[in-house]
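Undergrad: Just to be clear, the model below is a prediction. Sequence and coordinates:
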Amino acid sequence: MNITIVAGARPNFMKVAPIIKAIERVNKSEKIISFRLIHTGQHYDSKMSGNFFEELGIPEPNANLEAGGGTQAEQTAAIMVRFEKELMENRPQIVLVVGDVTSTMACSITAKKLNIEVVHIEAGIRSGDLSMPEEINRMVTDSITDHFFTTSEHANENLLKNGVPQNRIHFVGNTMIDTLMANYDRLKNPNISVNGKALEAKGYFTLTLHRPSNVDQENQFIEIMDAILDGTGDYPIVFPVHPRTAKLLENLNIKDPRLCFVEPLSYLEFNFLVKNSKGVITDSGGITEETTVMGIPCLTLRNNTERPETITVGTNELAGTDPDKIRAYLRQIVKGEWKEGSIPPLWDGKAADRIVASLLRIYVEKLSSVY
């Protein structure tokens, strides 16, 4: 079986790493699966992607399409043109895409136009918010996918409602959690200090913000930051700043002795920070999955989520962008009054093994029927 695995942005690397390792385990006795790892270059900032291959123990990509930068349309077009050339020179049986970034959608379309089957890892999740580019990427990708590998029963239900046959939906769990569990004992202290004082476990909050709906409007961004500072009491707030957000912060005068801006951290450093936080404030979906498994209180500054299990089962809550709600939720965390939460089904560190076993069952049988 011959697979092309696509990774384009930081979250993708976390999701493909355990799949590559599961393939390597299967190949130990006999090489059954061959693969090419393609980095589209969608995240072209080395701080966002450069050290992931070494940190996560996966091989360097067979090719980097270097399609970073530009508008959404320009980046989509660049990925499609360069990925088409890659597929024509190295045609696989399957193209495997993960998540919901531009690369996911662009590479799926390109593969299907060349009559190559598409497998989507993390299929079926939906926020219902078409203002999010990721939601469009999910919908388009799932409309042309051949086999759907899901992280939750919610995702299964979404696909069934869209008319996807049950036998093409495979509930396997969450490869993001595979990576977290595999590296839990390797997490690395970033040695951050605030005002000359080292951070203490459960003695600070971690903050990440990057969505345009939160950071593009200056007044709203300032109101959100004021509410966060007000609601977190005397706790320091560590803010690893996304490159996009960093540019916006340059124009704002948001300063406070408790607020510590740091550059993007490596995977092992960032999750050390999360693991030892009093609470996490974010507008990222993936982080809510990690906080759920680690049992860390998490407040999401969005009005919707494509990962409802992190709320119904896990430690996450939605606050939207209402400053009063943000303050009230944060004060609950400060007082130690947050819900306990638990871990969703199949988030057990074995999703990648289930994915590879399913691929072998599906595609080896398909080959047998042809020959």
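TA: Received the coordinates, thanks. Residues are numbered from 1 along each chain as shown.
Undergrad: drop to CA atoms for contacts and neighbour counts, all remaining ones
TA: Fine.
Undergrad: what are the ranges of the helices in the stretch 51-200 of the chain?
TA: Applying DSSP state H, counting those that start in this stretch to the stretch 51-200 of the chain gives helices spanning 52-56, 72-89, 102-113, 133-144, 153-161, 175-183.
Undergrad: dump the residue contacts of Val215.
TA: The contact partners of Val215, taken as Cα atoms under 8 Å, 6 or more residues apart in numbering, are Leu209, Phe221, Thr245, Leu248.
Undergrad: what separates it from Ala227, distance-wise?
TA: With the distance defined as Cα to Cα, to the nearest Å, Val215 ends up 14 Å from Ala227.
Undergrad: what's the answer for Tyr184, then?
TA: 32 Å.
Undergrad: Looking at these two, which has the bigger crowd around it?
TA: Applying other Cα atoms under 10 Å to Tyr184 and Ala227 shows that Ala227 carries more neighbours, namely 20 against 15.
Undergrad: here comes the other one, which I'd like you to weigh against the first:
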Amino acid sequence: MKVLTILGARPQFIKAAPVSRVLRQEITELIIHTGQHYDANMSDIFFDELNIPKPDYNLGIGSGNHGKQTGEMLAKIEEIILKESPNFVLVYGDTNSTLAGALAAAKLHVPIVHIEAGLRSFNKRMPEEVNRILTDNVSSLLLCPTETAIQNLTNENIKDGVYNIGDVMYDAVLYNKTLAESTSTILEREELQSKDYLLITIHRAENTDDVDRMKSILDAFSQIADKKVWPIHPRTKKKLEDYGFQLDQIPNLQVIEPVGYLDMLSLEMNAKKIVTDSGGVQKEAYFAEVPCVTVRDQTEWVETLIEDANILTGTDTTKIVEAVQKQVSPSYTPVFGDGKTAEKVLALLKEYEN
């Protein structure tokens, strides 16, 4: 059996690590890196840290408008599928790389396996939502992380090949948590004390591409007295520079370069609260049992909202400040599986092939 795995963005590298580890024990896996995240700090470091095999193909697409980026990926992935004749094309999540891989495979009648199927924010203005819906509708195996995702697909009359296998990111966190604790020196390097800072991550286009939304978010950060640490995404940094925002005017804000996965886990585990617009970081906060504030209007991870473990604020300045200051004591229930998701992926591939 040969599986072609499509990766392109940081969260996908994290998700792929435990799955690749299991797949390669029994079958052939080839990795295509589209180059969607092309900064070394956002890409190469994850292959090194997580012991993911180096990509067999690197398309080097880089950034660009959604149509151009997706179209270039589609054309190049199609060529590779024709050359390699895989039994399956495996895609993760909701990026342009995911959609391009799914469309290329669908046109060539290669079965598509979508890991993290069934997620919905119910906001089609988000490019990620469009990517999810389209990918789910052409996939043969829809591997869902939660019962909510199963229900979302049922509501859309997608019922064949649908399985709840748990969340592969939980596999990754369990595997890497101890390693992060023993090897990461990010707290020492940045002179941080555990539970003495807020961790910030902002990268979603719905926020970064809207000057008013970014202004509201930054106004909230200015009003929050706590120490704030922000490993800034390259695209976010450029947008803020284009808008003329001066981050050095925000009190007690420590802006740092993007960090590797183990350092990020360490920052998450030691934060007293996390402020993010990232789906992955919302879950990692939940796994680390660290309260989260999500500066989006919807979340596809509704399970994290129970007992204010995660609070949705949109970009309203007052709501962000109030959510950060709110004292919460949620109980973190195991709604994301048992940490054996990768093994279930392999078992389903073997079952489907037979």
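TA: Cool, got the structure. The model shown is predicted, which means the values in this text are computed figures rather than measured ones.
Undergrad: ok, back up a step: winner for burial among the helices of the stretch 51-200 of structure 1?
TA: helix 102-113 (a mean of 23; mean count of other Cα atoms under 10 Å).
Undergrad: aligned partner of Thr317 of structure 2 in structure 1?
TA: Counting by TM-score structural alignment, Thr317 of structure 2 corresponds to Pro323 in structure 1.
Undergrad: And that match, how far from Asp129 of structure 1?
TA: Remark: distance between Pro323 of structure 1 and Asp129 of structure 1 (Cα to Cα) = 21 Å.
Undergrad: So between the two, which is more surrounded?
TA: Remark: of Pro323 of structure 1 and Asp129, Pro323 carries more neighbours, 19 against 14, as counted by other Cα under 10 Å.
Undergrad: In which helix or strand does the nearest residue to the more buried one once chain neighbours are set aside reside?
TA: Distance criterion Cα to Cα, 6 or more residues apart in numbering; nearest residue to Pro323 of structure 1, sequence neighbours excluded, is Ala227 at 5.2 Å. Ala227 of structure 1 is part of helix 218-231 when elements are defined by DSSP states H and E.
Undergrad: quick one: contacts of that helix?
TA: By Cα under 8 Å, 6+ apart, helix 218-231 of structure 1 touches 214-215, 252, 254, 321-324, 326-331.
Undergrad: Any of those buried? List them.
TA: Buried subset of the contacts of helix 218-231 of structure 1 (neighbour count, 16 or more other Cα atoms under 10 Å): Asn214, Val215, Thr321, Pro323, Ile326, Arg327, Ala328, Tyr329, Leu330, Arg331.
Undergrad: can you tell me how far the alignment partner in structure 2 of the second one sits from Gln223 of structure 2?
TA: Here Val215 of structure 1 is matched to Thr208 in structure 2, going by TM-score structural alignment. Separation of Thr208 of structure 2 from Gln223 of structure 2 (Cα to Cα) stands at 20 Å.
Undergrad: what's the distance between Leu50 of structure 2 and Ile81 of structure 2?
TA: Leu50 of structure 2 is 26 Å from Ile81 of structure 2, by Cα to Cα.
Undergrad: What are the boundaries of the strands in the stretch 151-300 of structure 2?
TA: Under the criterion DSSP state E, counting those that start in this stretch, the stretch 151-300 of structure 2 carries strands at the ranges 162-164, 198-201, 228-231, 253-256, 273-276, 292-294.
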